[in-house]
Structure formats: structure tokens, C-alpha cells
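*Asks:* Predicted structure and sequence below. I'll ask about it afterward.
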Amino acid sequence: MHYDIIIIGGAIVGSSVAYYLREEGFSGSIALVERDPQFSRAATTLSCASVRQQFSIPENILLSQFTLKLFRRLREEFGADADIGFREGGYLILAGENGLPILRANHEAQMAEGADIVLEDAEALVRRFPWLSVEGISAGAYGRSGEGWFDAHAMLMLFRKALRDKNIDFITADVTGIERQGDRVTSVSLDNGERLEAGTVVNAAGPNAGKVAAMAGLALPVEPRKRNVFVFEAREKYDDMPLLVDPSGIYVRPEGSVYITGGAEPEEGEGPAVPPTRPRLAAVRRGDLAGAGNPHSGLRGDQADGRLGRPLPLQHARPERGDRPASRGRQFPVRQRFSGHGLQ
């Protein structure tokens, strides 16, 4: 079997690649290969499904703005019943005295791209959010619009449903090998015994993109890392609470009637994600979240331990420019997310 394009990885990146190839007029044959059709292990569906414009470089900001435009015309794009539960609650990134120069520099980059972000000192933040504790806080950057969170699974399903009418072959299998002839990738082998010849292979394997690249003899600095997301209940409820990021790196945001939290985890550690542990939850609670007044103070530990969220595997990679030997002529492009924000 021969395909003009084979996409390895059928979650949000792979599915959107297939979708926009068709939208841009590509009429060749496309295969979308996904080993986990329920997406139970996909970074897309395990993510916190947030979107923000508070980045330090224009490229990241512009990518988010592209997605936001899609959110604004979601029903026009995918139909009248399209709904991803987008809650435009904003991000509030806090900084102490040491982090203030970086916060200011990032804010300048965001303003240059037209992002609706305000930089406010501690006094102004308390006026905006009376529940906020600003002890040790010098300032915060708040996204008044164009930031928030949504239903990742619903977003993915919109793309997958739309692909059914775009002549895309869905293949449920695991890729076990990639063949090359010189600098060209020629075929993909699957665990069901099939061998698919390819004109172009797109690596959209998320945290496993490094493993897929290795099959083609390429070194790609992408690997899965263990990350935990905790779900907890608290006495305090703040209807206007954004996704709040403490200077320590710990984040917290509302999720319906509960909260989710995580962050400030060590960079080291390899392998698949593992179940969150009671000591890890205790470590997050000891983080002394500066903001939120704080919801951790009212945490019901027994219930929180019993309702731990699924672990979140994030990929950590550094972007590199330039073609790799087997990717010259865009014959083996990598569509890889960086810093855990690929979903947006």
C-alpha cells in the first residue's frame, strides 16, 4: 500500500495536520496512524487543556492566536453543535522581585503582538481579585481575554469527525519501523505486519516523537517525562479565579466545582507517567501558593487523595532549526509540540 503522506500520531497535532492539508487543497492520499484510538494515553487528552498568550517569543504567541481565531469560529468551522466548553478565565502569572524583570520583558513581547495582557502591581491585583494574597508578590500579568481552558477531548473529536469526510485512511496500529534509502524515508512498518510505502512521513507522535525519529536513524531531543495533576476540593470558591501561576512554578485553576493543581516538578526522570502519590500531593500543598488566598488552605486531604487526577505526560524539547539529513525537501517533517503547550 502506498500513501503520499503518512502521519504517525493521530491526536490533536496529527489530526490537525491532516485536516489542514485538505483545507489547503492537498488531494493526495493520506494515512493517519494511531496506536491508541481511545486516546487514553495521549498527551492531548491527559493535558490541562489550556490556552494562553503569555509567552516570551512572538512565534508562540502567534500560534496561540491562530488557535483562538479557530475557537471564535468553531461552529462555522465544525458545525452548529460544535462546543469545546471554552472558559475564557485568563492566566494570572505572578512574580516576586527577582522574577519581575522577566515578567516585564515577556509582557512587552506580548503587547507587541496585540495580546490583551495587563501587567499590574500587587496593589492593583488585590483590587482586581480581593481574595488574592500578595505576600511576596511584586506584580502579575493577567490575560483579560484570549486565555483560558477547554475540553481537550471535545476539540480532538471535532477534528477526527471532520476528517471522516476528507478521504483520510484511519489506521489503528503501532509503528515498529521506518525504512530509508539514503536521505529518503520510503516506508513505515506496523505491528500488524503491514508495510506502508510513503512519499512523506510526518512525525506527530507527541512525547514519543524521539522514539519515532530514532526508527529513521535521527536523533530528536524529545522524550516523555512524568508529570502529575491533582484534583482537590476546597472550602473557598472564587468564581473569577483565573489559572494562577505562583512564582514557585505551582499552578492552580478551577475545574467545575473542584480545583486542579500541579507544577514545580524536577526536570529529571524518564519513562511513562506514574500514578500521583500521597507524598507528591503533600509536596504541592507545602508549596505555600502565594495567591488564591489560598484554596490549598481548605484542602480536604482525604478526598483529594482519593480523587487524584490522571498523570500528565509532558514532552520537553528544545526547538532546532535546519533540515536533518532525512528531512531535506520536507520528506520527514516533525510536527512537535514544545514546553507542554502543544494542544493550544
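*Replies:* The structure has been received and is ready for your questions. The structure displayed is predicted, hence computed values, not measured ones.

*Asks:* from here on, contacts and neighbour counts on C-alpha atoms
*Replies:* OK.

*Asks:* In space, what's closest to residue 219 - neighbours in sequence excluded?
*Replies:* residue 213 (6.5 Å; C-alpha to C-alpha, 6 or more residues apart in numbering).

*Asks:* Against that first model, consider the following:
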Amino acid sequence: MLHIKSVCRCIQHNVYKSRYYTTRKNPFVKTWNTLSNDMLIKKRAVYPEHADVVIIGGGFIGSSVGYWLKTRAGSGLSVVILEKDLSYAQVQNNVSLGTLTQHFSLPENIQLAQYSAEFFRNIKLNLNSETDIKYRPNGNLILASEKYAQRLEQNVAIQKEFGVKNELLTAADVKEKYPWINTTDIELGCVSTECEGTFNPEAFLKGLVLKNSDLGVKYVDAEVIGFDMEQQRDVLMEGVTPGGFRKISKVTYRTKDNEEYEIKFAICILAAGGCSGEVAKSAQIGVGDGLLKIPLPIQHREYNIYNIQDENSKVSINTPVIMDTSGLWLQQNALDNNFLCGYTPLSTNSVKELLAENFYEEMIKPSLFNRYPKFQEHQIKVLRTEFQDCNTYDETGILGSHPYHINLVIAAGFGKLGCQHAPGIGRAIAESIIDGHYSSIDLTRFGFDRLLIDEPLVEFNVY
């Protein structure tokens, strides 16, 4: 048996420390506590030695992959998830992840967002009847200056091809709808009319973990420290010396008790967020020759979330998530009935590093006060620091088998979209394993191969 009791204890203890969403006497809490108490039986943990599929990372994407594999294959497939922090401390802090939007230029992102809307709409059927992700259908508003107006129009045209319902707004329209927004340097706006809003990312993840425990997914509280590679003399691969191919077949992990174990697998899913690039090095990705020469360009990225405090400022329930062309975003703080804001992570950290001490003063504050003059008299404080995984190559997630390690499936680098897109990403990976191809949404372009041929896949949005 696996250590699911650790999952329950850690999340039960930590998730409800968050100020962003808190609900007392929720039936879902009772279910969670009951499951936790049932699993608190004093017995020595038994660590599995074999699994059909091992998933490195038990966050949104990793847990979604486990959910879909067991939903599709049931007891016919054994699935183990290795997660180094079952307290999910970083997930508690990432309140801005809980946004649902279809404002994209890449068809894949639009389709993934549309499926997420469907999945969340039926969340109680998909996960648990008591799962409550606090969905608020308040939509998203995108603002574009004259420089980006044409790009916004192009994006809206693409979105309409996929049935997205949104509306282009003139600066006057924006001012009429939201008189507290400065529109003097705004050319166009676009507001969605359905299938967009905000939700509680912690409740979503917790629902996935609970459902996975029912389905038989095993969570292990441990950190991956390496792979075991077996030489395959009968395998011929272009660019690899005959007889020199080495297949990954085992993963070594270290528990919280500092004990090391191995687990043999048929397929491994790398969904370790910002740690994925470092984990990949254990499989010689980025440190080898030929197909192993190119690294997995996934890194951690962090930035601050700010709370705009004003007791007299009441937020309308219909106020959308607002994205400014400067990269500034603004959304409701559901608990305190005010606003949260932050800055879209920069393509590189160079600017932020140069302005480390003055980032708020020189980047965020000018954009915030220009767009929302009424906030100049408000108290603005850092609420918390968020963490995301970033694909430094082209800012788009990497999904699919590695060209050398074909039994290693990568699912990382999606950044803020990892939470929103998790249902569709997990389903896609399950399809690729069970069906042998993507049967719902074709995500082939997200593959690692684009790094080999140097063809970036860029999400061209207005910010």
C-alpha cells in the first residue's frame, strides 16, 4: 500500500491555511477528514517496486494524468505518483492559477480551455459530488493599445472559428461598462460572454487527489533522484551508435526518512513543474550526445501577488479578470471583496533581476495607477510569492515522448496554464498511451521535436 495517508494529512493540514477561499462546515471537508482518519492506521509504509506508469509530480497535470489513466484503464493499469511535497505548499500560494480563459491565438490552447470549461461544469460528476471549486463566471477582459489592436482582432477571429463567444469593444464601450478604468491609451477591448471566470485551484487539486485515491492511484511522498538506464543492443536508432542505445527502466527516489528505493516502470510521465529540467538531466537529457544534447528548457519562475486594500471599495461580482497590454493583470479577491493584481511573468528574468528591489515601483506601480487611477489612494501590499514552471525556449508547454527516451513522456512548462489546461492535458496523455495517438485534441505541435528543428510555438496574445 502507498502512503495516501500522508497526502491526506498534509493537504488537510495545509490547504485550509489559505486566506483566498475558506468555507466552514463544507461537506467536502467532512469527506476529506473522514478519508484522512480512515488512513491513519499505524503501519509501515510499503513502497511499490513495479508500476505500469510512474508519474513524477503530483500537481495539477500529474494528478490529472493519473486520473485519466485509471478512468480509462481501471485496474488493468497500475499507476504510481511520486511527489516530493505532499503538503502542496506552493499550490496554496498560487491563487492566480484559478482563472479560466479562452483568449488565445493557438488553436490547441483554445480547445484545451474549452474542454476545461466542460470538465469544470461537470466537476461533481467527474470527481466527487461534494467537490466545490467555487467557480465564478465573471469572464475575462483583454485591453489592447493601438500597437496591439490588430493582434487582438486577429486573435478574436481565430477564437470565433472555434466557437468562442466574445465581443470586441471600443474604448468608449470599455469606459461605459467599467468607468473606473482609464481608457485614454486603449484602442480596443475584448470581453468574453461565456465559459470564462475564476475558480479555486486548491479545491480542484484536492478533488483530483481524492478521486485518484478512489481509483487506485498510489501517491508516494518522495523525491526523484535518478534513473536507471539499461543498454539495449538490439535497438537501432538514427544518430545512435549501433548497440549503444540505453533505455530508462527504473526511477530511484528518496523518502522523507532519507531511504532510497527503486521502482521499475514501462512508461514514465515527467510532470515535475519547474524541477522537470533538472530531473531530465538524470536521464542524460541535455548532458548527452545526439538526441540527448538538447536540454529540457524548463525552469522555476517566481513573482509577487499584490493585495489592493480598501474597506470602502466593494467589488462587483461581475467584475472580470482584466489583462492589460503592459502585462498587468487584475482579478477579484473573493474572500476580502477587493482586488488582487500581478504581472505576467517576463520572457526572461533579466529585467526583473535588474529591478529586483524596484520591480514594483518601476514596473507594476506605473501600469496599475495608469490603468486604474482610483487605486492611487489605496494601500497595496505583497500578499504572497507565486511559483510557475517556465519553458524558456518559447513560453509554450512541452508535451509528448522524448525523441530518445520514447517511454518518457514530458508534460511541463505550461506555467499558469498548467492548472487551467490540466483536464485536457491529462486526457491527451492517457489517449497517447492507451490509444497510441491523440484522439480528442491534436497536441502534436506541443512535442519536444520542435526544439530539435528549432521551430518555436509561440502564443501570440496582446500582452
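*Replies:* Okay, I see it. No experiment lies behind these values; they were computed from the predicted model shown.

*Asks:* Can you calculate the TM-score here?
*Replies:* Laid over one another, the chains give 0.89 as their TM-score (TM-score structural alignment, normalised by the length of structure 1), with 333 aligned residues with a C-alpha RMSD of 2.5 Å.

*Asks:* picking that back up, what does the residue nearest to residue 219 of structure 1 align to in structure 2?
*Replies:* Structural alignment (TM-score structural alignment) places residue 213 of structure 1 against residue 280 in structure 2.

*Asks:* Give me the contact list for stretch 29-37 of structure 1.
*Replies:* Here stretch 29-37 of structure 1 makes contact (C-alpha atoms under 8 Å, 6 or more residues apart in numbering) with 3-11, 14-15, 18, 42, 167-175.

*Asks:* so it corresponds to what in structure 2?
*Replies:* By TM-score structural alignment, stretch 29-37 of structure 1 lines up with residues 78-86 in structure 2.

*Asks:* now the end-to-end length of the matching stretch.
*Replies:* The first and last residues of stretch 78-86 of structure 2 sit 20 Å apart, counting by C-alpha to C-alpha, to the nearest Å.

*Asks:* same question, stretch 310-317 of structure 1
*Replies:* Where stretch 310-317 of structure 1 begins and where it ends lie 22 Å apart, using C-alpha to C-alpha.

*Asks:* Then stretch 141-160 of structure 2?
*Replies:* With C-alpha to C-alpha applied, stretch 141-160 of structure 2 spans 16 Å between its terminal residues.

*Asks:* Helices along structure 1, start to end?
*Replies:* Assigned by DSSP state H, structure 1 shows helices spanning 12-23, 43-46, 58-72, 74-78, 100-112, 122-128, 152-163, 209-215, 278-285, 301-306.

*Asks:* hang on, the earlier thing: test my guess that the match of residue 213 of structure 1 contacts residue 296.
*Replies:* Yes: Residue 280 of structure 2 lies in contact with residue 296 (C-alpha atoms under 8 Å); the separation is 6.7 Å.

*Asks:* before we move on, back to that, out of the contacts of stretch 29-37 of structure 1, which end up buried?
*Replies:* Using 16 or more other C-alpha atoms under 10 Å as the burial test, these include 3, 5-11, 14-15, 18, 42, 168, 170, 172-175 as buried.

*Asks:* Which ones among those lie within strands?
*Replies:* Counting by DSSP state E, these place 3, 5, 6, 7, 8, 170, 172, 175 in strands.

*Asks:* Go through those and name the one nearest residue 204 of structure 1.
*Replies:* The shortest approach to residue 204 of structure 1 among these belongs to residue 8, at 5.4 Å (C-alpha to C-alpha).

*Asks:* quick revisit: looking at it, the residue nearest to residue 219 of structure 1 is touching residue 222, isn't it?
*Replies:* No: contact criterion C-alpha under 8 Å: residue 213 of structure 1 and residue 222 do not qualify, at 9.4 Å.

*Asks:* Please say which position in structure 1 residue 306 of structure 2 maps to.
*Replies:* That one, residue 306 of structure 2, aligns with residue 230 by TM-score structural alignment.

*Asks:* I'd like the distance between its match and residue 306 of structure 1.
*Replies:* To residue 306 of structure 1, residue 230 of structure 1 is 10 Å away according to C-alpha to C-alpha.
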